[in-house]
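[1] Below are the sequence and a predicted model; questions follow.
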Amino acid sequence: MQQMKQGSSAGAEPPTDRAADRVVAVLERRIYSGELHDGQMFPSEREIIGEFSVSRTVAREAVKILVGRGLLEDRPRHRPIVRKPGYGTVTNVLGGLVQHLIGQPGGVGQIFEVRIFVEAGLVRLAATDATKDDIRHLREALNRNWDCIEDSEAFYESDKDFHAVFYTIPGNPVFPAIHHSFCDWLDGHWRMMPRLPERNRRNFEAHESILNAILERDPDQAERLLRSHLNDAWLQVKDTFKDL
């Protein structure tokens, strides 16, 4: 009886998760190698089933895993699109976990603490290593700040642009991806915060002071002003959302 039982299961498909992992491993290698390139339509379920001799359930699970890893762009009622792995892929995958954290008491504050820590280091670097081009980009962003003071929606975008410059100064593509993620993760709360021209003006003046410290090549002063500015920004949000 035992022999019959073993024989009857010998050709059975492995459990769905194990079978999907086998399919994912192959397709993931093809994406990373460029065999499946950015923007290319991903193989259909039928093609996956035929190549790997798996069920439709396994094929769908494999696609779901690759979407979760940021390697495919899911499109309802259409085949997924291959997305080239990059630094943004990591932060996109983390996005779901971060959104869960933000939904917890104190979660937004914890994410903002990380932002302050990162920008404090970046502004110190700006004060010592910023090039003429970096300074020009900061001035241009500050000028947009000034032009948008009466338009709070536009000021918010110019505010993000000013801070984004700091993330480009190290010349490391990881940092701009991090800034993009911070903006995505915190955007909902920031947009709900009341914005008045007077508050915009205060933020502009803080940006101007930070830039002046950078121009004076004073990293301690630049960091102090940056921390003061972001702590003030946090209080503006915290006063609005009592459950943060």
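    Everything's here; your move.

[2] Could you use CA atoms for every contact and neighbour count after this?
    Will do.

[3] Not counting sequence-adjacent ones, nearest residue to the residue most central in space within the chain?
    Closest to where the C-alpha atoms of the chain average out (C-alpha atoms, centre = their mean) is Ser181, at 2.5 Å. Leaving aside its sequence neighbours, Ser181 sits nearest to Thr91 (C-alpha to C-alpha, 6 or more residues apart in numbering; 6.3 Å).

[4] Assign the one you found to helix, strand or coil.
    helix (DSSP: H, G, I helix; E, B strand; the rest coil).

[5] could you pull out the helices for this structure?
    For the chain, the helices defined by DSSP state H cover 2-9, 16-33, 45-52, 56-68, 87-102, 107-129, 132-147, 152-168, 174-192, 197-215, 219-240.

[6] Output the contacting helices and strands for the longest one.
    Which is helix 107-129. Helices and strands touching helix 107-129, as assessed by 3 or more C-alpha pairs under 8 Å, 6 or more residues apart in numbering; DSSP states H and E, comprise helix 87-102, helix 152-168, helix 197-215, helix 219-240.

[7] Below is an additional structure, to be compared with the one above:
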Amino acid sequence: MYEPIQTAKVFKQIAEQIEQRILNGELRNGDRLPTELELAKQFHVSRTAVREAMKMLAQKGLVDTRPGRGTIVIDGAHTALQSSLGLVMKLKWGEMGGSENLLEVREILETEIAAIAAERATEKEITAMREAIAVMDAYMHDVNTFIAADNRFHEALAQATQNILILLLTNSIVNLLSEQRKQIFSVAGGPQRGQIHHKRIFDSIIRRDAEAARAAMREHLRQVREDSADPA
């Protein structure tokens, strides 16, 4: 038996029209939508329906309502993906094999990320990597500052692939990576060993040597695996 057809709620139809314009590129990141009153007039609906539509779009990470600025179109894909994947991983961490499976994912992704980055990195990403390494050198005994810079180094590598999907995927697990990095930071000599590998990866990137970058990242992740297993 088929389910009875129900008329879609008005606010959903409003949200769908605006979402389609965003997906089509008619509305871009940073564009300001008409006011609530103006949209109500254009759609011939109540302001309440427009307000509910904006809430729906905000939940999808497509718009942001800012006091004094109105409703702005935003690129919320990264935040939405990070939030949803991060929640799933927290709930299913034990079933997923925990740190061991995270390492396996990193070995699959990050070795190729390093190789592609060596071929495509722009001066912007190279500068970001260089600055992140300098911060890690300066804050070898400050766990939070060191790990924030470590995250930035690996994010710059992902950005250097010039592939937005790779960046979204890696950023979606950044919280898990931070926890893993904290564990390694507590191992005697862990930060120092990590820095040796970071610098080797970086050297390969600036030399545009994809195979060397791949190998350097593989060695780095081998070090991560060994330090993750360290009982200290």
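    Ah, there it is. The structure presented is a predicted model; accordingly, all values stated were derived computationally and were not measured.

[8] Can you give me every residue that contacts the residue nearest to Ser181 of the first structure?
    With contact taken as C-alpha atoms under 8 Å, 6 or more residues apart in numbering, Thr91 of the first structure is in contact with Ala177, Ile178, Ser181.

[9] ok, the first one - contacts?
    With C-alpha under 8 Å, 6+ apart as the criterion, the residues that contact Ala177 of the first structure are Tyr87, Gly88, Thr91.

[10] and Asn29 of the second structure, how far is that from Ile164 of the second structure?
    Going from Asn29 of the second structure to Ile164 of the second structure by C-alpha to C-alpha, to the nearest Å gives 15 Å.

[11] likewise Ala132 of the second structure?
    21 Å.

[12] Neighbour count: the two, which is higher?
    Between Ala132 of the second structure and Ile164, counting by other C-alpha atoms under 10 Å, Ala132 is the more crowded of the two (23 against 13).

[13] Run a quick neighbour tally on the nearest residue to the more buried one once chain neighbours are set aside.
    Spatial nearest neighbour of Ala132 of the second structure, excluding adjacent residues (C-alpha to C-alpha, 6+ apart): Ala149 at 4.9 Å. For Ala149 of the second structure, the neighbour count with other C-alpha under 10 Å is 21.

[14] Please pull up the equivalent of Ala149 of the second structure in the first structure.
    In the first structure, Ala149 of the second structure lines up with Ser158, judged by TM-score structural alignment.

[15] Quick one: residues contacting that match.
    Ala141, Leu142, Arg144, Asn145, Cys148.

[16] Quick check: the third one vs Ile102 of the first structure, distance?
    Just to be clear, that refers to Arg144 of the first structure. Going from Arg144 of the first structure to Ile102 of the first structure by C-alpha to C-alpha gives 30 Å.

[17] compared with the first structure, how much does stretch 124-137 of the second structure deviate?
    Stretch 124-137 of the second structure: mean distance to aligned residues in the first structure after superposition is 4.0 Å, counting by mean C-alpha distance after the TM-score superposition for the first structure.

[18] Can you list the buried residues in that stretch?
    Glu125, Ile126, Ala128, Met129, Arg130, Ala132, Ile133, Val135, Met136 (16 or more other C-alpha atoms under 10 Å).

[19] what would these look like in a markdown table with distance to Gln195 of the second structure?
    A markdown table is the format used below for those (distance: C-alpha to C-alpha, whole Å):
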| residue | distance to Gln195 of the second structure |
| --- | --- |
| Glu125 | 18 |
| Ile126 | 16 |
| Ala128 | 15 |
| Met129 | 12 |
| Arg130 | 12 |
| Ala132 | 11 |
| Ile133 | 8 |
| Val135 | 11 |
| Met136 | 8 |
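
[20] Which one of those is nearest to Val224 of the second structure?
    Met136 (16.3 Å; C-alpha to C-alpha).

[21] can you pull the contacts of that closest one?
    Thr145, Phe146, Ile147, Ala149, Asp150, Gln195.
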